[in-house]
Each structure stands twice: as structure tokens, then as C-alpha cells.
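K.L.:
3D model of this:
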Amino acid sequence: PIVGQTFYFLDFPMMRRHSKADIAKNPALKGQDLKEAQRACALLKDKPFTLLNYLEGTRFTPVKHEKQQSSYTHLLKPRAGGLALAINALGAEVDGILDITIVYPDGVPTYSDLWKGNIKRLGVDVRYIDIPKGLSVAVQNGGYQDDDAVKARMFEWVEHIWREKDERITKMLADFKG
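P.N.:
As a prediction, the model looks like this:
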């Protein structure tokens, strides 16, 4: 909550997502999250920026993992829509992706653990990922919303990244045991 409030007061672009239940109660909300994301991305144009996009959409818990029936060992299923929206809205301004993977071999810490410095071990891996040029152009041209083939290519690309990330987490955790 503190980080979100800080970002708000520093005029960082923020998105408000509406649940399916909210949209069912108020159909006027449909598409508002898309418009809000486009507005937020427009604020970034012509400025240096870092865009944070959490493809899982939520924090990992064993309950969520089971409920999703995720095929990944350490990850929830990724969602490509937010990333596609950012590529569409920002176009050439997005020159690549920094994929940051953090593992906690002694268990996921609480916020209290973070603030108190109780984390003794963690692993961090940072990789630069190029966005495939053809896919980027297709998404920038609105293909993600309008073309099932472009949407399928986007999901395939994200799934590939996620498989590699899941394997990397397994290796990183194993390195702590060795």
C-alpha cells in the first residue's frame, strides 16, 4: 500500500483493473481498463521510463497454483494481454524486456521480513529479452485485439519465456542445495 500511494503522489501512471463481477454490475466499465492503460502509457511517451508488468497478474500461492492447474512448477500461468497492450500503446518506445527472477530458497518472506532485514539468502537473475520484431509490429498495429493468429503468436512467445523461467527457478533453487 505504501509503494502504491508513493507512486500515485509522484504522478506515476497507474492502472485500475475492473473485475468481471464489477463489469457485470456496471457494463459501462467494460473497456475502461484498456482506455486507462492507453492513457497511462501515453504519459510515458518521450520520457525515459521503466514499465513494470507482472505477467502472472497476482502473487504466487500454492492455492492459486492448484486452482489454475498451472503446468509450471514455480509459476502461475502468464497473461499476455497487459504486455501486448503496452507494446501496442508504446510501440517503438519499448526496446526490450528485463526479465527479473527472484528466488527465496528459505521460503517466501513476508513484508515484515523484508523491512526487518530477515532475509538471509536469495537468488536474482536478470535477463534482457528482445521482442521479436514481426510480433512487435503486428501488436503495434492492433493485431493482438483483432487477429487470432497474432494473439496466438504472442501467447506462444510468452509461454516460451515462462517455460525457460520455470526451468531457471528450478536450477537456481538447486544451486542453493548444492
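
K.L.:
For the rest of this, base every contact and every neighbour count on C-alpha atoms.
P.N.:
OK.

K.L.:
Am I right that Thr101 sits in a strand?
P.N.:
Yes. Thr101: assigned to a strand according to DSSP: H, G, I helix; E, B strand; the rest coil.

K.L.:
For the closest residue to it other than its chain neighbours, list the residues it contacts.
P.N.:
Closest residue to Thr101 apart from its sequence neighbours, by Cα to Cα, 6 or more residues apart in numbering: Asp125 at 5.1 Å. By Cα atoms under 8 Å, 6 or more residues apart in numbering, Asp125 lies in contact with Ile100, Thr101, Ile102.

K.L.:
pull the longest helix from this protein.
P.N.:
Longest helix in the chain, counting residues (DSSP state H): helix 148-177.

K.L.:
Which secondary structure elements does that helix sit against?
P.N.:
strand 97-103, helix 133-140, helix 143-146 (3 or more Cα pairs under 8 Å, 6 or more residues apart in numbering; DSSP states H and E).

K.L.:
who does the longest one touch, helix- and strand-wise?
P.N.:
Taking 3+ Cα pairs under 8 Å, 6+ apart as contact, the helices and strands that helix 133-140 lies on are helix 81-90, helix 148-177.

K.L.:
same deal with the last one?
P.N.:
Under the contact criterion of 3+ Cα pairs under 8 Å, 6+ apart, helix 143-146 touches helix 148-177.

K.L.:
I'd like the structure of this one too, to check against the first:
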Amino acid sequence: MTIACSVPIIVAGIVKLLLPLPPVWRAVSTFCNFMMYCWCEGLAALLHLNPYLKWDVEGLEGLNKKNWYLLICNHRSWADIVVLCVLFRKHIPMNKFFLKQELAWVPFIGLACWALDMPFMKRYSRSYLIRHPERRGKDVETTRRSCEKFRLHPTTIVNFVEGSRFTEEKRRQSRSPYKNLLPPKAAGIAMALNVLGNQFDKMLNVTLCYPENDETPFSDMLSGKLTRIVVRVNMLPVAEELHGDYVNDKNFKRHFQLWLNTLWNDKDVLIENLKASNKNAGH
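P.N.:
Predicted coordinates for the structure are as follows:
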């Protein structure tokens, strides 16, 4: 199924690459979005084959495919991408995931993601920026250019704010103050809000949890052992106070990081409560 949907997208990407004309690009984007929707429908059908899988979802009310959304989410597993695609396919515009710049150079995958207009982010480490101060702000500019293309059509931009999948080792290395999350990275969503802030109708704060398959949810999903997916969707207003210059305005940067850290603390408490309630239900 993945091959059946990805091959046409890759072919369309080659056409987009060879014919850099706006009408061609628009037609390619429409076609690729349709193929991705077909992929999401196929994933939904495959998950439906698992008779043991139960969905526990709250917060889908009021969503609209004609709106613009910024969706932020914790990142536990590769299964998260499947869950978001399947769950929201009929509720909001097709998801556009923020991707690491390195994925752009992966054969076939990079071209397919580019054809789908996925925004690529290039992040520089603090040590690299100390050695190369001229690169400061370049990652933000990349985010700005990626977001500009979404002004014309309703879009859902998805950002896994932690920047990496959660593991206990990463949690220790990052000295995370949270039990179930890595520290959030604010620059990407701050730039998306700065570029498209007035365009976004709402922000969707999504919390994912696999309380009965916490260790290996993706492999359990592939093998039919996944038993419960918990999703909580909290729709937030895109407040004016979240629009600002994250790079040059230190006061705004501190304010934005405080807002995001508070959001992440609440998310950590929610995940802990979901796990606890699942254990109590098991007894």
C-alpha cells in the first residue's frame, strides 16, 4: 500500500522538479495530497484489521477541513505519524509535518516529502553557531520560507516540538524536567506563528499515549499487538501575544518559552494520569 501511494508521489515530484512552473506545482500538490489521503485511508483499513485495538479519543469536535491549523504534539514513536494521519484525515486539512533537513537527501523519501510540500527545518547546534556565528538565524529563515507557501490553501502544519522521539536515555541526556517528555524546542512553532499567525484559525495541542504498549508501540502496531491508543486534542486560540520576533526580541523569546514549558508541564501531568488510570483499570 505504501509503495502504491509513494511511487506516484515520487513520479509527481520528478515532474515538479523538471517543470518549475506555478500551475504545474499547484497541480502536483493537489495530486500528491490526494495520494496521501489514499495512504491514510489504507492505514485506517489496516488498523481496523486488528480486533484488539481500541481508540480512546477526546477533542475532535469543531474541527473543519477549511481551516488552517498549527498542530503540536509529543513524539513517542514512529506510530505517532500513523495515528495523526489516520485520526485527522477527515477532520482537518492534510497534515504537513516539519521534517529535519537531513531527510531531504534520503533517496526517494526526500523527493516524496518535497513533492508533498513538507517543510524542512535545518537546526544548528549551539557549539556550531559559536564557531559559525554567520549561520545564526538561517534555520529560522528556512522555516519562514517553508511556511510562506501555505498561505493560499487551508493547511495543517504539524510539529513534534521535542524534535526527537522520546526515550529514557534521551530524557536523561537532555536533563528533562518531565517524566514522559523531552524539553520542547520553541523556535519552529514560534516562526510558524510569526509567518502565518493571522492565517491560523486554531492551534491543536495533541497528546498521544500508548498506555498498554508504552515500550514498543510501532513494532506492536506492525505485528497487530497494539491494544490501545489514547489521544487528547485541546483546541487553543492563536493569541496575539504568541506573535513576535523569536530571534531578536529576548523578552518575547522568554515569554514564548515560558508559555510552551507550561503547556508541556500540563501535558506531562496528563500523560502520567492516563498511565495511572490505565493501571487502575487493569486491576
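
K.L.:
The residue nearest to Thr101 of the first structure matches what in the second structure?
P.N.:
For Asp125 of the first structure, the aligned residue in the second structure is Arg232 (criterion: TM-score structural alignment).

K.L.:
any chance you could map the strands in the stretch 51-200 of the second structure?
P.N.:
54-58, 69-73, 95-97, 99-100, 120-121, 156-160 (DSSP state E, counting those that start in this stretch).

K.L.:
Any chance of TSV for these, columns mean neighbour count and distance to Ser127 of the second structure?
P.N.:
Below are those laid out as TSV (neighbours: other Cα atoms under 10 Å; distance: least, Cα to Cα, whole Å):
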stretch	mean neighbour count	distance to Ser127 of the second structure
strand 54-58	12	41
strand 69-73	23	27
strand 95-97	21	27
strand 99-100	16	18
strand 120-121	22	18
strand 156-160	24	23
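
K.L.:
tell me, stretch 77-97 of the first structure lands on which residues of the second structure?
P.N.:
Counting by TM-score structural alignment, stretch 77-97 of the first structure pairs with residues 183-203 of the second structure.

K.L.:
Distance from that stretch to the middle of the chain?
P.N.:
12 Å (Cα atoms, centre = their mean, to the nearest Å).

K.L.:
Would you mind pulling the contact partners of it?
P.N.:
Applying Cα under 8 Å, 6+ apart, the contact partners of stretch 183-203 of the second structure are 67-72, 121, 140, 143-144, 147-148, 151, 159, 161-163, 174, 176-177, 235-238, 242-246, 256-257, 260-261, 264.

K.L.:
And for stretch 106-114 of the first structure?
P.N.:
Contact partners of stretch 106-114 of the first structure, identified using Cα under 8 Å, 6+ apart, comprise Ile119, Arg121.

K.L.:
Just want the most central residue of the first structure.
P.N.:
In the first structure, the C-alpha nearest the mean C-alpha coordinate belongs to Tyr54, at 2.1 Å (Cα atoms, centre = their mean).

K.L.:
From Gly107 of the first structure, how far off is the equivalent of Ile157 of the second structure over in the first structure?
P.N.:
Matched across to the first structure, Ile157 of the second structure falls on Leu51, judged by TM-score structural alignment. With distances taken as Cα to Cα, to the nearest Å, Leu51 of the first structure is found 27 Å from Gly107 of the first structure.

K.L.:
try His160 of the first structure
P.N.:
Applying Cα to Cα, the value for His160 of the first structure to Gly107 of the first structure is 26 Å.

K.L.:
Make CSV from the contacts of Asp125 of the first structure and add distance to Ala89 of the first structure to it.
P.N.:
Below are the contacts of Asp125 of the first structure laid out as CSV (distance: Cα to Cα, whole Å):
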residue, distance to Ala89 of the first structure
Ile100, 23
Thr101, 25
Ile102, 28
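
K.L.:
Could you find the counterpart of Phe166 of the second structure in the first structure?
P.N.:
Counting by TM-score structural alignment, Phe166 of the second structure corresponds to Phe60 in the first structure.

K.L.:
give me every residue that touches its match.
P.N.:
So Phe60 of the first structure contacts Leu75, Leu76 (Cα under 8 Å, 6+ apart).

K.L.:
and if we set it to 10 Å?
P.N.:
His74, Leu75, Leu76, Lys77, Val108 (Cα atoms under 10 Å, 6 or more residues apart in numbering).

K.L.:
Tally up the residues packed near the fourth one, please.
P.N.:
Lys77 of the first structure is surrounded by 20 other residues when neighbours are defined as other Cα atoms under 10 Å.

K.L.:
With the second structure overlaid, how far apart is the longest helix of the first structure on average?
P.N.:
Between helix 148-177 of the first structure and the aligned residues of the second structure, the post-superposition mean distance stands at 0.9 Å (mean Cα distance after the TM-score superposition for the first structure).

K.L.:
can you tell me what part of the second structure that helix aligns to?
P.N.:
Using TM-score structural alignment, helix 148-177 of the first structure pairs with 250-279 in the second structure.

K.L.:
can you pull the buried residues of the matching stretch?
P.N.:
Residues of stretch 250-279 of the second structure classed as buried by neighbour count (16 or more other Cα atoms under 10 Å): 252-253, 256-257, 260-261, 264-265, 267-268, 270-272, 274-275.

K.L.:
ditto for stretch 149-156 of the second structure
P.N.:
Using 16+ other Cα under 10 Å as the test for burial, stretch 149-156 of the second structure gives Phe150, Pro154, Thr155, Thr156.
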